[in-house]
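K.L.:
The following comprises the amino acid sequence and a computationally predicted model.
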Amino acid sequence: MRTFSLFNVAQCDGLPHNEPVADLPEHERNERTEAFFDAIGAEVRWGEPMAAYIPSRDIIVMPERGAFDNPESLYAVWAHEHIHYTGHKTRLDRDLKSRFDNDAYAFEELVAEIGAAMTCAHLQIKGELRHASYVDHWLKVLRQDSRAILSAASLASKATDYLRSFSEDKQEQAA
């Protein structure tokens, strides 16, 4: 455990003023999101019966775009699968077997869902929990290891930062 001193921003002098970021219009948000995922360069095969990341082939498979109720649902699932994509041994090498053994799959799903939420927040996508069937498995993991949620959030943050680095690198090159 670590201790931190916190101060209300009103108590601090000389800080830059961070104004809230205005929501982008839907078409701009969708264009930005498409560009974000394109910059990553993951192989995505559309038209499959379900969404999944297949580590042995290092590809993401997704249903047709029209199978989703709206663009937000599509992008939330796409973000979830991209978080799985970051765990590949050639990227962030997220090997959870040593710590979570039989629960590694449930823990990876927790990482992917938290990472998808972080990615959607960055992209201004109003995603929602689409994997409620995993909640029982997540609760089992969380009951067995009180620090699991911190580990999951940390890994999700690293995965999100990894994905963001592709579009941020291109933005820096364009500037």
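P.N.:
Alright, I've got the coordinates.
K.L.:
drop to CA atoms for contacts and neighbour counts, all remaining ones
P.N.:
Fine.
K.L.:
tell me which residues of the lengthiest helix in the chain are tucked away?
P.N.:
Criterion DSSP state H: the longest helix present in the chain is helix 148-174. For helix 148-174, the neighbour count (16 or more other CA atoms under 10 Å) marks 148-149, 152-153, 155-160, 162-164, 166-167 as buried.
K.L.:
Equivalent analysis for stretch 32-47, please.
P.N.:
Buried residues in stretch 32-47, counted by 16+ other CA under 10 Å: 32-33, 36-37, 39, 44.
K.L.:
Ok, stretch 111-126 next?
P.N.:
Of the residues in stretch 111-126, those buried (16+ other CA under 10 Å) are 111-120, 123-125.
K.L.:
Take this one as well and set it beside the first:
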Amino acid sequence: MKWYTPSDEGHHAANGLVQIDAAQMKIEAGHTFHYLYLAVHRAHKEAPEIWTIQECTRIMTSIMAAKPFSWRVVGITEAALKKFSESNFRYKSGAGITRAHLKPRIDTVRMLLAPSEPLSEDGFLNIWQQNDRTVLCASGENKTSIPKFISFENADGELFSCHRVLAGWRHRRREQDHLRSLFERGPRG
């Protein structure tokens, strides 16, 4: 089992960005998300005192959340895996498991709004998807920085999907089996 730290997460590409196939991530009507980004970019450039980075982050989060491609889970911390093992790998509300973005959303929005001209549709979708990756962690683990985590493949975003779920994820038999497999393979201390 390979452990990663958030700083290792760019291990797939020298520049830290991985080209993501929007079709694989099921971004239907990607141009409509881009249109909304264009509006946010323009509003921020015209009135940054009103459309602050914080406000634009809230807007972009609302636009891009609860979609099949949102908050793609690519790993889990040891503490979160242990908590899941204590409940037979089932999700229980209030059990203290959450998702943590590897890159804070506010940093992603800063990156998207920084250029004087907005990014192309492909550029926008690639940056958003690259930076929208998350790790399952125990409550409190994501307050300052994300600890080491067990990385796993989830290229299509189907595991732990938050499609139509804003504050959680879908936790089915497939997710239980995946977590059980990780637990059985890995070292625990």
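P.N.:
Received, thanks. Since the model is a prediction, treat every value here as computed from it, not as a measurement.
K.L.:
Any idea what the TM-score is?
P.N.:
The pair, once superposed, lands on a TM-score of 0.24 when counted by TM-score structural alignment, normalised by the length of the first structure; 73 aligned residues with a CA RMSD of 5.3 Å.
K.L.:
rewinding a little: of the buried residues of stretch 111-126 of the first structure, which pair is most distant in space?
P.N.:
V111 and Q124 (19.6 Å; CA to CA).
K.L.:
before we move on, back to that, for the longest helix of the first structure, name the packing helices and strands.
P.N.:
helix 26-40, helix 71-86, helix 104-123, helix 135-144 (3 or more CA pairs under 8 Å, 6 or more residues apart in numbering; DSSP states H and E).
K.L.:
Could you check the angle it makes with helix 26-40?
P.N.:
90 degrees (axes from the mean of the first three to the mean of the last three CA atoms, to 10 degrees).
K.L.:
ok so, going back, will you turn the helices and strands packed on helix 148-174 of the first structure into JSON lines that also has distance to Y53 of the first structure?
P.N.:
Below are these laid out as JSON lines (distance: least, CA to CA, whole Å):
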{"stretch": "helix 26-40", "distance to Y53 of the first structure": "14"}
{"stretch": "helix 71-86", "distance to Y53 of the first structure": "6"}
{"stretch": "helix 104-123", "distance to Y53 of the first structure": "11"}
{"stretch": "helix 135-144", "distance to Y53 of the first structure": "19"}
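K.L.:
of all those helices, which lies closest to S98 of the first structure?
P.N.:
helix 104-123 (8.6 Å).
K.L.:
for the buried residues of stretch 111-126 of the first structure, which one is nearest V77 of the first structure?
P.N.:
The closest of these, once distances to V77 of the first structure are taken by CA to CA, is A116, at 7.7 Å.
K.L.:
I'd like the distance between the closest one and A159 of the first structure.
P.N.:
Per CA to CA, to the nearest Å, A116 of the first structure is found 9 Å from A159 of the first structure.
K.L.:
one step back: which among the buried residues of helix 148-174 of the first structure gets closest to H27 of the first structure?
P.N.:
Closest to H27 of the first structure out of the buried residues of helix 148-174 of the first structure is S167 (18.3 Å), distances taken as CA to CA.
K.L.:
F183 of the second structure: what's it in contact with?
P.N.:
Counting by CA atoms under 8 Å, 6 or more residues apart in numbering, F183 of the second structure makes contact with 81-82, 85.
K.L.:
What sits closest to R110 of the second structure if chain neighbours are left out?
P.N.:
Nearest non-adjacent residue to R110 of the second structure, counting by CA to CA, 6 or more residues apart in numbering: I53, 6.6 Å away.
K.L.:
Now do the contacts for the one you found.
P.N.:
44, 106, 109-110.
K.L.:
Tell me the one among those residues nearest to E175 of the second structure.
P.N.:
Using CA to CA, the contacts of I53 of the second structure come closest to E175 of the second structure at I106, 28.7 Å.
K.L.:
Spatially nearest residue to the closest one, not counting backbone neighbours?
P.N.:
In space, I106 of the second structure is closest to T57, 5.7 Å off (CA to CA, 6+ apart).
K.L.:
Tell me the spacing between that neighbour and L136 of the second structure.
P.N.:
Distance from T57 of the second structure to L136 of the second structure, by CA to CA: 22 Å.
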